[in-house]
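Engineer: Return a 3D structure for these sequence lines:
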Amino acid sequence: MLAEITKESLLNALQYVSRAASANHPIPLLSGIHLQVAADGFILRSNNTSLSVEYRIPLHSTGMNVRRTGSIVVPARYFNEMIRKLQPGMMTLETAEPFILSIRSGASQCRLCGMDAADFPSMNRLDEAADDKLRMNNGVLKSIIKQVAVAASASESRPVLTGVWFAQGEASLQFVATDGIRLASRTLPSARRAVPRSPVTVPSRNLYEISKMLNDEEGTVEIEVNGRQMRISTGELRIQSALLEGAYPSVHHLIPRSYLSEVTVETARLVQAAERVAVFTSESIVRLEAIGERLVFTSRTAEIGEVQDEVPVRESNGEPFTLSLNGKYLVEILRCLEGERVTLRYSGQRSPLVILPAADPSSALYLITPVRTAN
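Structural biologist: Now for the predicted structure:
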């Protein structure tokens, strides 16, 4: 391979493909980045078996020149560092001998030991008809990931709970995650009627990486699901994630069908109050009281002290209530909320607290299970 390309174009591509290249992967080949010079441009790939990324730099990109096609796999860590430290402008990449990549930029020259590209795993082909692809605004997908993946479990004891459950119905899309203590759900109307599909579960850690790669929030992403893979495409970027095996537990019975009390408050003030009272509590237990026109937060730690904060209630109905909650989990959920106001619904001491966006309660739903305390 022999090609000339700008440092800026290469760095732009590396910010994407580096996310699926692990420096400590037990398979050395998967610690690398697959570089391919093709007749129509430069292709970079990475793969950690769970997440694979491909980014294409078209031949018409500024200053790019292909002289000889070819490919090689280079260590991601050293290749990234070297490209970052080279001077701006054009550079030449060449494989003059097997598994050695020569990099030339100005007065700088580098020879980097690589690996055989023929052994690098390719991105699986999905047999998906173009009309069946799901299309979504990049910003909407980023928002969904932020709002739902927060409730996925961090424990591998039940692997399926480390993912986000995704279901496509005729007229809506639903995303759900739960760790057994909290639950997050987003429902989105479909732009057009679609054929319902079997639900799938996507690893939340992969979704977080995908979210970081969707830089153009005004762009459009295409989502394809087939077999054990999900592919996301936008512009010159393609991302493929493995799916989690196993049936996702039914969560509909966890949602209270009635409630004893309901309060609506300003989202920003609620988040700020919850963050302040969580500072003093080492065990993350926060007491929440709905008293008249006030929502009162309290946390108390014998070694540190006590903090109390209040949020004015904008709308309320039902009886006063008191709950103890995991402050860390509560803050994480509240930070995900969009909209100026949020509604809290209380259904009893042993029922989860329901949290909804006040402006559109059907679009999102959060549950957090109370903590049982001696008091």
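Engineer: going forward, measure contacts between C-alpha atoms and count neighbours the same way
Structural biologist: Noted.
Engineer: how close does the spatially closest residue to G169 that is not a sequence neighbour get to Q174?
Structural biologist: Of all residues not flanking G169 in the chain, P196 sits nearest, at 4.3 Å (C-alpha to C-alpha, 6 or more residues apart in numbering). Plainly put, P196 is 12 Å away from Q174 if you go by C-alpha to C-alpha, to the nearest Å.
Engineer: Of these two, which one has the most company?
Structural biologist: Taking neighbours as other C-alpha atoms under 10 Å, P196 and Q174 compare with Q174 leading, 20 against 13.
Engineer: can you tell me which residues contact R350?
Structural biologist: Listed by C-alpha atoms under 8 Å, 6 or more residues apart in numbering, the contact set of R350 reads 369-370.
Engineer: wait, is it part of a helix?
Structural biologist: No - counting by DSSP: H, G, I helix; E, B strand; the rest coil, R350 is not part of a helix but coil.
Engineer: Tell me how far it lies from S324.
Structural biologist: 11 Å.
Engineer: Between these two, which contacts overlap?
Structural biologist: P370.
Engineer: still on that earlier bit, what about the residue nearest to G169, which helix or strand?
Structural biologist: For P196, there is no helix or strand it lies in under DSSP states H and E.
Engineer: Settle this for me: it is touching E170, isn't it.
Structural biologist: Yes - assessed by C-alpha atoms under 8 Å, P196 is found in contact with E170 at 5.3 Å.
Engineer: Contacts only, for A23.
Structural biologist: So A23 contacts 31-32, 76-77 (C-alpha under 8 Å, 6+ apart).
Engineer: Please provide the structure for the following sequence as well, for comparison with the first:
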Amino acid sequence: MLVEITKDSLMNAIQYVIKAVAANSSIPILQGIHIQAGADGVTFTASNTSLTIQSIIAHDDVSLTVKRTGAIVIPSRYFHDIIRKFNGDKVILEIKEPMILSIVSGHSQLRLCGMDPTEFPSIDDGEAFPSTKLRINTSLLRSTIKQLAIVASTSETSPILTGVSLECSNDCLNLIATDGVRLAYRALSLEDAAINSVNVIIPAKNLYELSKMLNKADETTEIEVINNRVNFTTNGLKVESALIEGTFPSIINVIPQSYMCEISVDKACLLKAVECVTVMASAHVIKLVANADTLKLLSKTADVGDIQNEIPILEMCGEEFMISLNGKLFFDILQNMDCTSVRIRYTGKTSPIVVLPDNSLMSSLFLITPVLTR
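Structural biologist: Take a look at the predicted model:
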């Protein structure tokens, strides 16, 4: 292998794939980055078995020249730290002797001991069953994942709830996440209505890592479900995730079908108010009090003090209400909503409140269970 590549392109590729490196794995090869130089370009791959990330730099990219093909797996931590500290604009990667990678940049030269690339787990490994593919706008997928992944549970006591449910039928893609206290739901329309049905559960932590790699450009991401894995492919990046086995809880009876009051408020104002009053909230519990034209937010901590904040209500339909919530969980929902104003529906003292982006046309919905206080 003999490759000449710009430092910027190399660092971009490394920073993508290193998110999937199994740093504490007992299998040494999973602590490395697989480098494959071929006629079509150079591919960098890392895997922790649950998540595999592949960054591809095509041969026609001006930042890359492949003079000789080959492959090797090298320790990720040393490779990342060394390349990051190079001063040169270009980096030469060369295998001059078996399992040794020579790295040259400017006046710096070093050799890294590598591992056998044939022992590295390959993406799409195993006999493939017929797959299901769908395509979605990359920016839309990115915003959707950010809204849902934050709501999934982080407790392994209920593995199903650590995932995001992805259900697809015809031209509609439904995504659901819940931790038992909050619930997020989003429905997306797909341009390709001829696809087969899909019903899988994807680890939320893997989706969150994916969202950080997706850009906001008007591009397309292909999603392919094959065997017990799901692949996301877009613009030189391929991410493969394991799936969670089981049945996701039904939300049919969870979403309130009627409400006693609906208010509309500016999201930025509400976000700041929630963040402010949560600082003084004992166990993060804040109180919302809605009257004719004002939404009051209150909290207190015994022997410390209390706080009150008010924001104007843009619209109100129904009776006044008062309810207590976990401010931190409420803040996380609001922070990831892409809208200028939100609608809050009060459905009863012991029922979840419904939070809707004002521009969603009911394609997005969030629930948060109230905290019962004296």
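Engineer: How alike are these chains, TM-score-wise?
Structural biologist: Their TM-score after superposition, calculated using TM-score structural alignment, normalised by the length of the second structure, is reported as 0.95; 372 aligned residues with a C-alpha RMSD of 1.6 Å.
Engineer: and the residue of the first structure most remote from its centre, what is it in contact with?
Structural biologist: Distance from the C-alpha centroid of the first structure peaks at A107, with 41.0 Å (C-alpha atoms, centre = their mean). If you count contacts by C-alpha under 8 Å, 6+ apart, A107 of the first structure has none.
Engineer: Tell me the spacing between it and M91 of the first structure.
Structural biologist: 11 Å.
Engineer: How about Q240 of the first structure?
Structural biologist: As judged by C-alpha to C-alpha, Q240 of the first structure and M91 of the first structure stand 30 Å apart.
Engineer: Kindly report the same for L365 of the first structure.
Structural biologist: The spacing between L365 of the first structure and M91 of the first structure, counted by C-alpha to C-alpha, is 51 Å.
Engineer: Check whether V371 of the second structure sits in a helix, strand or coil.
Structural biologist: Assignment for V371 of the second structure (three-state DSSP): coil.
Engineer: Quick check: L188 of the first structure touching Q174?
Structural biologist: Yes - with contact defined as C-alpha under 8 Å, L188 of the first structure and Q174 form a contacting pair (6.3 Å).
Engineer: where along the stretch 151-300 of the second structure do the helices fall?
Structural biologist: Remark: helices assigned in the stretch 151-300 of the second structure by DSSP state H, counting those that start in this stretch are 204-213, 267-278.
Engineer: on that earlier part again, which of the contacts of A23 of the first structure still touch in the second structure?
Structural biologist: Among these, the ones whose aligned partners also touch in the second structure (both residues aligned by TM-score structural alignment, their matches' C-alpha atoms under 8 Å) are S31.
Engineer: between the contacts of A23 of the first structure, which has the most around it?
Structural biologist: G32 (30 neighbours).
Engineer: rewinding a little: mind listing the shared neighbours of P196 and Q174 of the first structure?
Structural biologist: Joint contacts of P196 of the first structure and Q174 (C-alpha under 8 Å, 6+ apart) are Q168.
Engineer: Shouldn't L11 of the first structure be within a helix?
Structural biologist: Yes - the assignment for L11 of the first structure by three-state DSSP puts it in a helix.
Engineer: any idea how far R111 of the first structure is from it?
Structural biologist: For L11 of the first structure relative to R111 of the first structure (C-alpha to C-alpha), the value is 19 Å.
Engineer: Likewise for N48 of the first structure?
Structural biologist: Distance from N48 of the first structure to R111 of the first structure, by C-alpha to C-alpha: 25 Å.
Engineer: Looking at those two, which is more packed in?
Structural biologist: Set N48 of the first structure next to R111 and count neighbours by other C-alpha under 10 Å: N48 wins out with 20 against 14.
Engineer: quick one, what contacts that one?
Structural biologist: 20-22, 25, 30-31.
Engineer: wait, which of those residues is closest to V221 of the first structure?
Structural biologist: Proximity to V221 of the first structure was ranked across those by C-alpha to C-alpha; first place goes to A20, at 19.0 Å.
Engineer: what's around V254 of the second structure, how many residues?
Structural biologist: Neighbour count for V254 of the second structure, taken as other C-alpha under 10 Å: 12.
Engineer: Same question for A193 of the second structure.
Structural biologist: Neighbours around A193 of the second structure, by other C-alpha under 10 Å: 12.
Engineer: any idea what sits nearest it, other than its immediate chain neighbours?
Structural biologist: D171 (4.3 Å).
Engineer: just checking, the one you found touches A194?
Structural biologist: Yes - the criterion here is C-alpha under 8 Å, and D171 of the second structure meets it with A194 at 7.5 Å.
Engineer: And these two? Which one has more around it.
Structural biologist: D171 (16 against 12).
Engineer: quick one: contacts for the more buried one?
Structural biologist: D171 of the second structure makes contact with 189-195 under the criterion C-alpha under 8 Å, 6+ apart.
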